[in-house]
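Enquirer: sequence plus predicted model, see below.
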Amino acid sequence: MATILRVGLTGGIASGKSTVQDEFIQLGVPVLDADQVARDVVAPGKPALAQIVAAFGADMLLKDGSLDRARMRQRVFAHPDARRQLESITHPAIRQQMTAWLAQQQGPYCILSVAILVEAGMRPLVDRVLVVDADEAVQLRRLCQRDGIDDSLARQMLAAQASRQQRLDAADDVIVNNTDLATLREAASTLHQFYLRLAAEGAPNAAGLRLPMSVI
């Protein structure tokens, strides 16, 4: 089987990464969402969930036996050691599923959508990195509105990820995502054509296409 172009899509929390991801899906691109993989690996009956209970206690479970994600999120974002312990349980299982998925893909290119691609050391899994960037003030506003949380927790959640500059330093391609959806769609379409061309030319590491685009 021919090797296809592998694009890593990432961005800070509430940057608009999921919206960009959906645009590529609409364009017919195979996309694996790491958030869904992360949910799958801690489903009831999975080894990772048993390890989480052993490490953090049964009070991290809901009545139906599934992980209380809201409670776990509050715990790990308030305690960095707890976050690292959780990641040591979940990241190997997530990476294994991603690697298996990549090996099954066919076509010009595919996308791994991973919010923590940079800080989790997953850059070697992909040929190029597309970063969805947004001003921190925009991220904070969106996050508080989306999750119904206060500014303090929102700032803790941002601080737990790679910095904005760390993501930009790792980027081959950038969409700046601060204003309207129409501009986002145009950016995704432009990058789609660019990635198709790179895949056809067999040049995944050609100079990046940096787009000063915006979206709400």
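Expert: Received, thanks.

Enquirer: only C-alpha atoms for contact and neighbour calcs from this point on.
Expert: Noted.

Enquirer: packing partners for the host helix or strand of Ala100?
Expert: Using DSSP states H and E, Ala100 sits within helix 80-104. Packing contacts for helix 80-104, counted by 3 or more Cα pairs under 8 Å, 6 or more residues apart in numbering; DSSP states H and E, involve helix 34-41, helix 47-56, helix 69-78.

Enquirer: between the ones you listed, which one is nearest to Ala120?
Expert: Of all the helices and strands packed on helix 80-104, helix 34-41 sits nearest to Ala120, with 11.7 Å by Cα to Cα.

Enquirer: which helices and strands sit right next to that closest one?
Expert: Looks like helix 34-41 contacts helix 47-56, helix 80-104 (3+ Cα pairs under 8 Å, 6+ apart).

Enquirer: could you dump the ones you listed into a markdown table and include mean neighbour count and distance to Thr19?
Expert: Below are the helices and strands packed on helix 34-41 laid out as a markdown table (neighbours: other Cα atoms under 10 Å; distance: least, Cα to Cα, whole Å):
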| stretch | mean neighbour count | distance to Thr19 |
| --- | --- | --- |
| helix 47-56 | 16 | 29 |
| helix 80-104 | 15 | 21 |
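
Enquirer: returning to what we had before: and Ala115, which of the helices and strands packed on helix 80-104 is closest to it?
Expert: helix 34-41 (7.7 Å).

Enquirer: tell me the buried residues in that closest one?
Expert: For helix 34-41, the neighbour count (16 or more other Cα atoms under 10 Å) marks Ala34, Val37, Ala38, Asp40, Val41 as buried.

Enquirer: okay, pairing it with this:
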Amino acid sequence: MSYTVALTGGIGSGKSTVAHIFSNLGINVIDSDIIARQVLTPGQPDLLALHAYFGNDILMKNGFLNRIFLRDKICNSSNDREWINNLLHPTIRRIAYQQLLHSRSMWSLWVVPLLVENSLQNYVDRVLLVDVDPIIQLDRTMMRGNIQPEHIEKIMSIQADRFARISVADDIIDNSGSLDTLKTKVLALHKYYLSLAESRNKYLL
């Protein structure tokens, strides 16, 4: 397995943008959110399990996942949230691990929004946090236009707080500035991670 950096951050922090920049630099990106969407497509075992647990309300008329209903359950019921997490997270981790095993870039980026919540920091070589002020998180997420402010605040309240993420981070990107500034920071980290990966590989040899 190549040198692995976990990328984490709260909703609206800019994880996807950072991951996209790294991808353009030739780094293999394994994204837990993308895997989650894939395992919840029609016919997949985890969606069938959700259907059996919640009934028809979890599905839209076309058979696809009703994401609004699922989000409501995650935000408003700790019991349902725990059941959903126990169902989905092992599947997502298993697929992510397989993808990391087959990664061929010098180092790999694993996007893990709930890294702190699931105590996954010890499974990677390094943790990179995309950090922004909570007010910026809220504003940026609202700009997406598909989540109400009260839902965003609820999601933020059940995620690990900013200081818990900072406590496990090896590197932190402040993403409160411009896109050009962000690209400069990502490029510098990419060069740094290449050097760490090269050193690790030499040691293993």
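Expert: Sure, I can see it. Note that the structure is a prediction, hence the values are computed from the model and not measured.

Enquirer: now the TM-score, please.
Expert: Remark: TM-score between the superposed chains equals 0.93 [TM-score structural alignment, normalised by the length of structure 2]; 201 aligned residues with a Cα RMSD of 1.4 Å.

Enquirer: ok, and the closest non-adjacent residue to the counterpart of Ala169 of structure 2 in structure 1?
Expert: Alignment note: Ala169 of structure 2 maps to Ala171 in structure 1; criterion TM-score structural alignment. Spatial nearest neighbour of Ala171 of structure 1, chain neighbours left out: Val129 (5.1 Å); criterion: Cα to Cα, 6 or more residues apart in numbering.

Enquirer: wait, the one you found touches Leu5, no?
Expert: No - Val129 of structure 1 is beyond contact range of Leu5, at 11.2 Å (criterion: Cα atoms under 8 Å).

Enquirer: still on that earlier bit, now the helices and strands packed on helix 80-104 of structure 1 in JSON lines, with distance to Met122 of structure 1?
Expert: As requested, those are arranged in JSON lines below (distance: least, Cα to Cα, whole Å):
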{"stretch": "helix 34-41", "distance to Met122 of structure 1": "11"}
{"stretch": "helix 47-56", "distance to Met122 of structure 1": "19"}
{"stretch": "helix 69-78", "distance to Met122 of structure 1": "21"}
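
Enquirer: of those helices, which is nearest His91 of structure 1?
Expert: Checking these against His91 of structure 1 by Cα to Cα gives helix 34-41 as the closest, at 8.3 Å.

Enquirer: what range in structure 2 does the closest one sit on?
Expert: Counting by TM-score structural alignment, helix 34-41 of structure 1 corresponds to residues 32-39.

Enquirer: alignment lookup: the residue nearest to Ala171 of structure 1 to structure 2.
Expert: Per TM-score structural alignment, the equivalent position to Val129 of structure 1 in structure 2 is Val127.

Enquirer: for stretch 173-188 of structure 2, what is the distance to the chain centroid?
Expert: Mean C-alpha position of stretch 173-188 of structure 2 versus that of the full chain (Cα atoms, centre = their mean, to the nearest Å) differs by 19 Å.

Enquirer: also stretch 54-73 of structure 1?
Expert: Its chain's C-alpha centre and that of stretch 54-73 of structure 1 lie 22 Å apart, by Cα atoms, centre = their mean.

Enquirer: show me where structure 1 has strands.
Expert: For structure 1, strands defined by DSSP state E occupy the ranges 5-11, 31-33, 109-113, 128-133, 173-176, 210-211.

Enquirer: mean shift of the match of helix 34-41 of structure 1 relative to structure 1?
Expert: By mean Cα distance after the TM-score superposition for structure 1, the fitted stretch 32-39 of structure 2 averages 0.7 Å away from its aligned residues in structure 1.

Enquirer: please say which position in structure 1 Gly9 of structure 2 maps to.
Expert: By TM-score structural alignment, Gly9 of structure 2 lines up with Gly11.

Enquirer: apart from its chain neighbours, what residue comes closest to that match?
Expert: Val132 (4.8 Å).
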